[in-house]
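Asks: Would you be able to build a 3D model of this:
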Amino acid sequence: MRRLFPVTDETPARTSGKDGGSGSAALTADREWSLAELAAAYAYPAKRPWLRGNMVSSLDGAAEHDGRSQPISGATDMRIFGTLRALADVVVVGAETVRQEGYRPARARAEFAAARAAAGQGPAPAVAVVTAGLDLDFSLPLFTSPLVPTLILTGAAAAPEKVAAAEKAGARVVVAGEGAGVDPERAVRALAGLGHHRLLTEGGPRLLGQLIAAGLLDELCLTLSPTLVAGGAPRVAGGPSVAVPHRFELVSLLEEDGFLFSRYRRP
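Replies: Now for the predicted structure:
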């Protein structure tokens, strides 16, 4: 992996050029990064709560292929995916993505155990599923055997029998909306109230679009995959349009095997 932006005197693996100075190519030297270096590169800022999105897109703007993101992902993308999870208090995800991607509970990572303990975090992040209808299979491991109880974010009008089924499976139901739907701002507030300040959303596109429209997204980690899929796959964000485009600033840009790993932050 090599860092393309920012390039500073502190950039890892900097070496000298033939004239004794710093060679420009050396500033972006390609080498394997440790998990600790990835964690430092993606550390959450001190501001709390902080909502980070993590998505992957093909060159032609597709967020998935045949309903799943895995075909446009890659080994390093999944390594960063795991690192971002290891840094988070909670992973916020839409119900459709849970169904399509076959979500499982977040696992404990021995490599991050000491850092999580020092930060006052549990062994793994909780998973918070945003759903109006609670149309989920509560017999799945995501609900029956997580290290941290899975959260269900739903509206006050959710069907009582489905709420009971979720709670029977071991999930914790959190009301984050007056009607059947979920209010994004109230959901973030509720998670923060539970002590989850480092928030990570992995979509899907509809949920990410709702968070963007509500002005809640602080940061987007976007992987640009060197793939083309064509077809009618959704973009990384869908749902309601914003009145004025939100301008974000580039924080960092990494590259490996043709994949670009960008990090954009709200100014």
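
Asks: C-alpha only now, for contacts and for neighbours.
Replies: Noted.

Asks: For stretch 80-87, buried residues please.
Replies: Within stretch 80-87, the residues that count as buried by 16 or more other Cα atoms under 10 Å are 80, 81, 83, 84, 85, 86, 87.

Asks: Present those residues as CSV; the columns should include distance to residue 233 and secondary structure.
Replies: Putting the buried residues of stretch 80-87 into CSV (distance: Cα to Cα, whole Å; DSSP: H, G, I helix; E, B strand; the rest coil) gives the following:
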residue, distance to residue 233, secondary structure
80, 23, helix
81, 21, helix
83, 27, helix
84, 25, helix
85, 25, helix
86, 29, helix
87, 29, helix
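
Asks: another one to check against the first:
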Amino acid sequence: MIATLDGAGTGADGRSGSINGPADHRVFDVLRSLADVVVVGAGTVRAEGYGDLSVRRDLRAARAARGQHADPELAVVTRSGSVPDELLDAAVPPLVVTAADGDAVAALRRRIGADRVVAVGTGDVDLGGALAALAARGLPRVLTEGGPRLLGDLLAADLVDDLCLTTAPLVVGGPARRVVDRGGWLAPPAAARCAHLLHGDGVLLGRWLLDGPRSGALD
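Replies: Predicted coordinates for the structure are as follows:
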């Protein structure tokens, strides 16, 4: 995730891409190269224009040495089952993570194949069940790139081990969302320890270890 000095998770265009730079892109590329699957909320997929995921050529040898596929899978989390057509119609569609009783589950299975639909939870997506299902598919190394609502839900469910947060040297003002957007307080707050804090091109690149367990309750 990335935030400005005044806490905005995006620029005025509503996209995180407008507040990042080369240093953040380097970290972004490395994190993707470590993941078996990148889990992203459907709103962020639409806002950021997600497509096929690819790993930089110079990072592929390390993936192969770890026994990973050449590129990570994309998993889109959606309560409604709504995913952009261009992704569903791709040669390799994303994994779609949705509630088992959702209205769109049957149509998604017909369109992209039952093996590409991860349907867990009643009334809402069971994120813990989804991560377990992904691990059972051979995808245990999970990276989430947001958005803020998905990150909030994962934090509330005690499902985040590391938080990699870039601080961009910008002040944007405006009504932008923070990197965690949950509507209620995390109770108790998620405690974090700094694993490292790097500096490059005026950008702070932090990795924080979250010390669970916590209740995940919201006030």
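
Asks: And the TM-score, once the two are fitted together?
Replies: After superposition, the two chains reach a TM-score (TM-score structural alignment, normalised by the length of the second structure) of 0.89; 208 aligned residues with a Cα RMSD of 1.8 Å.

Asks: returning to that earlier point: ok, the buried residues of stretch 80-87 of the first structure vs residue 220 of the first structure, which is closest?
Replies: residue 84 (11.6 Å; Cα to Cα).

Asks: Which position in the second structure pairs with the closest one?
Replies: Using TM-score structural alignment as the criterion, the counterpart of residue 84 of the first structure in the second structure is residue 31.

Asks: so what's that match up against?
Replies: By Cα atoms under 8 Å, 6 or more residues apart in numbering, the contact list for residue 31 of the second structure reads residue 143.

Asks: Distance check, it against residue 170 of the second structure.
Replies: In this view, residue 31 of the second structure and residue 170 of the second structure are 23 Å apart by Cα to Cα, to the nearest Å.

Asks: Then residue 102 of the second structure?
Replies: 41 Å.

Asks: in stretch 124-137 of the second structure, what's buried?
Replies: Buried residues in stretch 124-137 of the second structure (16+ other Cα under 10 Å): 124, 125, 126, 127, 130, 131, 133, 134.

Asks: Distance of the fifth one relative to residue 194 of the second structure?
Replies: Translated: residue 130 of the second structure. Taking Cα to Cα, one finds residue 130 of the second structure at 28 Å from residue 194 of the second structure.

Asks: Quick one: classify the residue of the second structure positioned farthest from its centre as helix, strand or coil.
Replies: Using Cα atoms, centre = their mean, the residue of the second structure lying farthest from its centre is residue 110. It sits 25.8 Å away. In three-state terms, and counting by DSSP: H, G, I helix; E, B strand; the rest coil, residue 110 of the second structure is helix.

Asks: same question, residue 182 of the first structure
Replies: coil.

Asks: ok, now which ones touch the counterpart of it in the second structure?
Replies: Matched to the second structure by TM-score structural alignment, residue 182 of the first structure sits across from residue 125. The contact partners of residue 125 of the second structure, by Cα under 8 Å, 6+ apart, come to 77, 78, 79, 97, 98, 99, 100, 119.

Asks: Mind doing that once more with 10 Å?
Replies: Shown in contact with residue 125 of the second structure (Cα atoms under 10 Å, 6 or more residues apart in numbering): 77, 78, 79, 80, 97, 98, 99, 100, 101, 102, 118, 119.

Asks: Same question for residue 207 of the second structure.
Replies: Per Cα under 10 Å, 6+ apart, neighbours of residue 207 of the second structure: 162, 163, 164, 165, 166, 192, 193, 194, 195, 196, 197, 198.

Asks: Also residue 181 of the first structure?
Replies: Contacts of residue 181 of the first structure by Cα under 10 Å, 6+ apart are 130, 131, 132, 133, 153, 154, 155, 156, 157, 158, 175.

Asks: Put the buried members of these into a PyMOL selection.
Replies: Under the burial definition 16+ other Cα under 10 Å, those of these that qualify are selected in PyMOL by:
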select buried, resi 130+131+132+133+153+154+155+156+158+175
